[in-house]
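1. Have a look at this prediction, sequence included:
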Amino acid sequence: MANIRIRLFARMKAAFTLVVLSLVVCQAFAGFEQNIINDDDLILDQALVDSINSAQGSWKAEMSPRFQGVTVREVKALLGTDLSVESNLPVHSYDDVSDVPASFDATTQWPDFIHPIRNQEQCGSCWAFAASEVLSDRYGIATNGSENAVLSPESLVSCDKTDMGCQGGNLNNAWNFLRDTGITTDKCFPYTAGGGNAPACQSTCTDGSAMKLYKSADAYNLKSVADIQKDIMTNGPVEAGFTVYKSFMSYKSGVYTKHWYEFSALGGHAVKIVGWGTEDKTDYWLIANSWGPTWGLEGFFKIKRGVNECGIESQVYAGHVSA
């Protein structure tokens, strides 16, 4: 009788294992099917959203209002960050990072100086938005509000000739431009490249008044998680570049991680890291995007921290405010 029970248990265990493996294989095939990306397809996929939400992972998906009716080709045009160029900027590090807290949020630490979520629209200017927003916030923080203007991403898009305007840019080049030349305020040179074409560079403000330029005193690269954290809590947000996959456009809430079956990258994107924390035992970065407030967490998102998820920790840049 004991032997019969043992054999019966073994068969049940084998059957259960087969069912689990079948489910995994089915999910994998579904993932591979969803990973076949054609430029003329719509970027939002209800089947992918349902698959993500049923998996009970660390994040939730939705048919985001920001990308309703938008094609893969149009999304690729937004992802204007060139991640292929190695930084030639110095690496900035800290001798003591022992005071880095478990969580930090620049939007609550400096609520008057972290500027609102913006929208790059249909121009591949994410590299310019994130860079100008970081410098804007850092000016407000460093001067305690005496210099708290929103700085102009258009200055970078139109005037930084080492980059390619709406066709993309490199974070290393952008920070060299902020250090060597500087940018003006958004009021002086408003953003009008949202349709995909950048206007000519201006030497005076749109209203004809003299243009004041805001520069970074230096430009540097941050390499470790602890140094990124220390720099944010000391000086303000930083700019980061990372690789985007199809599922990211469907992000709604939680801590984003790409799916293991996502092999086809859509492009590089630049964003502003404003803090970090832990949600349901998963460490994350808190990040401001430039896709308007209807996407994600009212324009923000969380992405897994400490494992270089999608390369988010490999290209991080900032600079100190020029006196």
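-> Looks like it arrived, so ask away. Worth saying up front: this structure is predicted, and the values here are computed from it rather than measured.
2. C-alpha from now on. contacts and neighbour counts both.
-> Will do.
3. Residue nearest the middle of the protein, spatially speaking?
-> Val271 (3.7 Å; Cα atoms, centre = their mean).
4. Kindly confirm my reading that it forms part of a strand.
-> Yes: assessed with DSSP: H, G, I helix; E, B strand; the rest coil, Val271 lies in a strand.
5. Pull out the buried residues from the helix or strand harbouring Ala47.
-> For Ala47, the host element (DSSP states H and E) is helix 46-54. For helix 46-54, the neighbour count (16 or more other Cα atoms under 10 Å) marks 48-49, 52 as buried.
6. and the comparison structure, right after this:
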Amino acid sequence: MNISIYTLIYQLITFSANFIQQEQQFRQFIKVYNKNYTFNSSEYWHRFTIFQRSIEKIKNLNNQRKHPNSALFGLTPFTDLTLTEFKSKVIKTIGKRYKQRNDVTGSKRLLLSSSQYNGNNLTNQDDGDLSMDKIIKTLPPQVDWRSKGIIGNVIAQGKCGSCWAHTVTETISSMVALETNKFTRLSAQQLLDCSDNNYGCNGGDLCEALNWIVKNNVTLLKETDYPLRLDSGQCRQPNITNGVQIESNFTCHRQTGHEENMLQLIANHGPLMAAADASIWQHYVNGTIHENCGQDANHAVQIVGYNLQDDIPYYIARNTWGTNWGMDGYLQIAIGNNTCDITAEVSAVWIKSID
């Protein structure tokens, strides 16, 4: 009888200590991420309960790490959200639309002509017999377009589900910078307001955005000429003719089973835009995600490089959740196994004109 009483007392003391520690963590979390929760309010305790559950999920994810370079999970700006809230408030992108892309696995389509690479050796899919390992041997072991000064600062999309618009305009901006040696940010707000085959701040689709640009012969304006508001509004037509147009032969395909195409494009062409399943990214801090990631693309990122020399080879992805998330706004996604459905919809663009 005495043993059970002592055990009960020990459990109560342990529970109290854990509760106090977690609440202290929560208060620090509120301060760091500037959350507006009044102490002892119903909202405060509601969010604290979600925070506690998130802590347990983070522990479970970290306990499953199989390598020192595996993704590490921890506190992020989204630790006080349920997964349902995270998907509806942060991701927002209408992911089901990505599933409508034709799967080009095994197709004989030539993605890009070798002439577009100024003599670089791009593998023709018609050759078909080259394995990913053989192709990788022809590529630079590491590529990081950030080092070339053609990647813009990380954007914080806030409550606007604008990842698709930012990913499109940032990638086009990067391709312009590759030609001009100067990065100038193009207007994501123009797409949010004017791309009528998407849903503004409620989400969108990379291919649909590119189709809209090409079919309507759209000139993309500089952000200074069409400023970012991070909401969806009426399409404006500034009296400005200077801007950028893209070629109609952009690529936008599912690359499942053909990640060598993605690597070749990154190495020999430039940054890509890609859809991905970001559900597990809620608690991501650093390292390479290579497991426990979903297969239902619901977000969009810019792929700015890769590293084939790491123990876990990875893509370098630029996100749109600000620099206080992930690795200063970036994350690493494992290469070769369609991790996070990263091959669901992959796009590359070419510049037609710059005025």
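-> Alright, I've got the coordinates. The shown structure was predicted, so the numbers you read here are calculated from the model rather than taken from an experiment.
7. Would you mind reporting the TM-score between them?
-> The TM-score (TM-score structural alignment, normalised by the length of the first structure) is 0.75; 268 aligned residues with a Cα RMSD of 2.6 Å.
8. which residues of the first structure fall in strands?
-> Assigned by DSSP state E, the first structure shows strands spanning 59-61, 104-105, 220-222, 238-244, 251-256, 267-279, 282-288, 300-304, 315-318.
9. which ones are touching the closest residue to Arg97 of the second structure other than its chain neighbours?
-> Of all residues not flanking Arg97 of the second structure in the chain, Asp205 sits nearest, at 7.0 Å (Cα to Cα, 6 or more residues apart in numbering). Contacts for Asp205 of the second structure (Cα atoms under 8 Å, 6 or more residues apart in numbering) come out as 93-94, 97-98, 164, 198.
10. Any chance of the strands of the first structure in TSV with distance to Ala30 of the first structure as columns?
-> As requested, those are arranged in TSV below (distance: least, Cα to Cα, whole Å):
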stretch	distance to Ala30 of the first structure
strand 59-61	16
strand 104-105	37
strand 220-222	38
strand 238-244	20
strand 251-256	19
strand 267-279	23
strand 282-288	26
strand 300-304	24
strand 315-318	32
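11. For Met12 of the first structure, find the nearest of those.
-> Evaluated over the strands of the first structure, closeness to Met12 of the first structure peaks at strand 59-61, with 33.5 Å, by Cα to Cα.
12. Tell me roughly how far that closest one lies from the second structure on average.
-> Strand 59-61 of the first structure, aligned to the second structure and superposed, deviates on average by 0.7 Å (mean Cα distance after the TM-score superposition for the first structure).
13. and that strand, what does it pack onto?
-> helix 46-54, strand 251-256 (3 or more Cα pairs under 8 Å, 6 or more residues apart in numbering; DSSP states H and E).
14. Contacts made by it with the rest, please.
-> 49-50, 52-53, 250-257.
15. Over to stretch 95-112 of the first structure?
-> Applying Cα under 8 Å, 6+ apart, the contact partners of stretch 95-112 of the first structure are 113-114, 141, 145, 226-227, 229-230, 232-233, 236-237, 274-278, 286.
16. got it, and stretch 171-179 of the second structure?
-> 150-152, 182-186, 246, 270-273, 302, 349-351, 354.
17. compared with the first structure, how much does that stretch deviate?
-> For stretch 171-179 of the second structure, the mean distance to aligned residues of the first structure following superposition is 0.5 Å (mean Cα distance after the TM-score superposition for the first structure).
18. residues in the first structure aligned with that stretch?
-> Using TM-score structural alignment, the residues of the first structure aligned to stretch 171-179 of the second structure are 134-142.
19. And that stretch, how far out from the chain middle?
-> Put simply, stretch 134-142 of the first structure sits 19 Å off its chain's centre (Cα atoms, centre = their mean, to the nearest Å).
20. ok, and the contacts of Asp205 of the second structure in the first structure?
-> With both residues aligned by TM-score structural alignment, their matches' Cα atoms under 8 Å, the contacts of the contacts of Asp205 of the second structure that the first structure also has are 94, 97-98, 164, 198.
21. Just among those, which is most surrounded?
-> Neighbour count (other Cα atoms under 10 Å) singles out Trp164 as the most crowded of these, with 33 neighbours.
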